[in-house]
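> no sequence on hand, only this structure:
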């Protein structure tokens, strides 16, 4: 398993990011990695930026820590023995919108795609500069907190309805016809909200990347296609006979559901 690069000294621009992000409250992180040296090294370095980091060696320790403490973000190693990072990321995403940055020892596109597919908000390839990880933590947290502050298209607490679905844009809950809440990741919620705000309009991939994914770092066309596929699965919308999200070949996607506020 690769280790972080030791060349990551504190940089002034990143310290400014830390001050701008939350000068009053410390950022609480959970580092899930089976290597105790990496956990200790990351926790010590991140503490210089006012972050409180705890370590967990695997899935069992991660669940125990999360049952006792609330965290702002999870740093999750992909190559864990037993329950790997993909399994744990999927588990986190099924029950919460807690941001996840995945650490991977490989740089192949397949690893990045699968990580995004199961709901990771970002990924960092080992070995990495410590400064890069700090910057990505702030980027993910800024995006996550911006989602919370983003004005909803309807009054607070009001549900937007389409087909047999209801989306509460304040609680960020998607509810089906049987009143079952279907968990959405941050990216899935942003994408669905973007579609709802622009019904019956063809939205190209660039527009969806910029508004739904909310970042310009390391994005690629395939990632937005995977995100649409995940959202379709949540909405039980068969792409071969779509009733909600239709593919427009060579252009992008169009949301065809009737939206009621």
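Okay, I see it. This is a predicted model, so every value here is computed, not measured.

> hey, let's count contacts and neighbours off CA atoms from now on
Fine.

> what's in contact with the helix or strand harbouring residue 76?
Of the helices and strands defined by DSSP states H and E, residue 76 is found in strand 73-77. With contacts defined as Cα atoms under 8 Å, 6 or more residues apart in numbering, strand 73-77 is touched by 28-33, 84-85, 89, 98-104, 137, 141.

> those residues in helices, which ones?
When DSSP state H defines the helices, the subset of these inside them is 85, 89, 137, 141.

> which among the residues you listed count as buried?
If you count burial by 16 or more other Cα atoms under 10 Å, the buried members of these come out as 85, 89, 137, 141.

> picking that back up, and the furthest pair within the ones in helices among the contacts of strand 73-77?
Between any two of those, the greatest separation by Cα to Cα is 20.0 Å, found for 85 and 141.

> please enumerate the strands of the stretch 51-200 of the chain.
51-56, 73-77, 100-104, 122-125, 159-162, 165-168, 173-175, 181-182 (DSSP state E, counting those that start in this stretch).

> this is the other structure I want to compare:
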């Protein structure tokens, strides 16, 4: 996955602002949803969101209330984009869990830069997403990945020996199947895990992981190298 394919929720009661931001984000390849109030936010959040841009001054409710409600059940990053420029609004917003703050009027390039920065440092990792899933397993091309027991079983129903780092990496790729992940994105997504990834360790882990899941690790079919971009996990079938 490129960083562009994240899902962004725009929360603003101004239709022109929503249209402007949607056009900007979609132009960069992001998936975009919109909401005007708490009801709309709840509906979109249930389908999964990677980042929220949130206006403080909404018609039916205020953005601070929405931010508080979101923070009660989610750590999705929030960037407040608002016409309220007073310092107290910024302080309160950050104190209740907003990740960044941009005052109107704004430059779209600055908004994009802030979005990219917040997404890069967001503490979401594939293991945490899977733990919140309703399923305890992922099945792909005959393999069975058991999240709770941290075990991998092959198409022959035999357990495959796999290290903790290889397991975390496979979970990440399962959650981002058919998307290209750069080394930087992989390292960001794996932050906070038991091992500390770097460029060399990522390449080494991928090489070892291929030996676990590929028929021919020298000509990988499941875990492909995308030249100049990164890696992509491309199973024929995948259920979670």
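That came in fine, so what should we check first? Predicted model only: the values in this text are computed from it and were never measured.

> can you give me the TM-score here?
Scored against TM-score structural alignment, normalised by the length of structure 2, the superposed chains reach a TM-score of 0.50; 131 aligned residues with a Cα RMSD of 2.6 Å.

> what is the neighbour count of the counterpart of residue 38 of structure 2 in structure 1?
Aligning on TM-score structural alignment places residue 38 of structure 2 opposite residue 59 in structure 1. Other residues near residue 59 of structure 1 number 22, with proximity taken as other Cα atoms under 10 Å.

> and residue 59 of structure 1, what is it in contact with?
Residue 59 of structure 1 neighbours (Cα under 8 Å, 6+ apart): 32, 83, 88.

> with respect to residue 53 of structure 1, which of the buried ones among the ones in helices among the contacts of strand 73-77 of structure 1 is nearest?
residue 137 (12.2 Å).

> who's in contact with the aligned partner of that closest one in structure 2?
Structural alignment (TM-score structural alignment) places residue 137 of structure 1 against residue 115 in structure 2. Residues counted as contacts of residue 115 of structure 2 (Cα under 8 Å, 6+ apart) are 51, 79.

> quick check, residue 25 of structure 1 in a strand?
No - the assignment for residue 25 of structure 1, made by DSSP: H, G, I helix; E, B strand; the rest coil, is coil rather than a strand.

> okay, now it: neighbour count?
A count of nearby residues for residue 25 of structure 1, using other Cα under 10 Å, gives 9.

> list the contacts of residue 56 of structure 2.
Residue 56 of structure 2 is in contact with 62-64, 80-84, counting by Cα under 8 Å, 6+ apart.

> so what corresponds to it in structure 1?
Using TM-score structural alignment, residue 56 of structure 2 lines up with residue 78 in structure 1.

> tell me how far that match lies from residue 144 of structure 1.
Per Cα to Cα, to the nearest Å, residue 78 of structure 1 is found 22 Å from residue 144 of structure 1.

> tell me which two of the contacts of residue 56 of structure 2 sit farthest apart.
Maximum distance among the contacts of residue 56 of structure 2 (Cα to Cα): 13.4 Å, for 64 and 83.

> ok, residue 203 of structure 1 touching residue 254?
Yes - assessed by Cα atoms under 8 Å, residue 203 of structure 1 is found in contact with residue 254 at 6.1 Å.

> centroid-nearest residue for structure 1?
When structure 1 is reduced to its mean C-alpha position, the nearest residue by Cα atoms, centre = their mean turns out to be residue 121, at 2.9 Å.

> so who does it touch?
99-102, 140, 186-187 are the contacts of residue 121 of structure 1 under Cα under 8 Å, 6+ apart.

> what's the neighbour count on the closest residue to residue 157 of structure 1 other than its chain neighbours?
Sequence neighbours aside, residue 170 is the residue nearest to residue 157 of structure 1 in space, at 5.6 Å (criterion: Cα to Cα, 6 or more residues apart in numbering). Applying other Cα under 10 Å, we find 18 residues neighbouring residue 170 of structure 1.

> structure 1: helices as residue ranges?
Under DSSP H, structure 1 gives helices at 12-21, 36-47, 59-68, 85-95, 109-117, 130-149, 186-197, 205-208, 221-235.

> out of those, nearest to residue 175 of structure 1?
Judged by Cα to Cα, the one of the helices of structure 1 that comes nearest to residue 175 of structure 1 is helix 221-235, at 9.8 Å.
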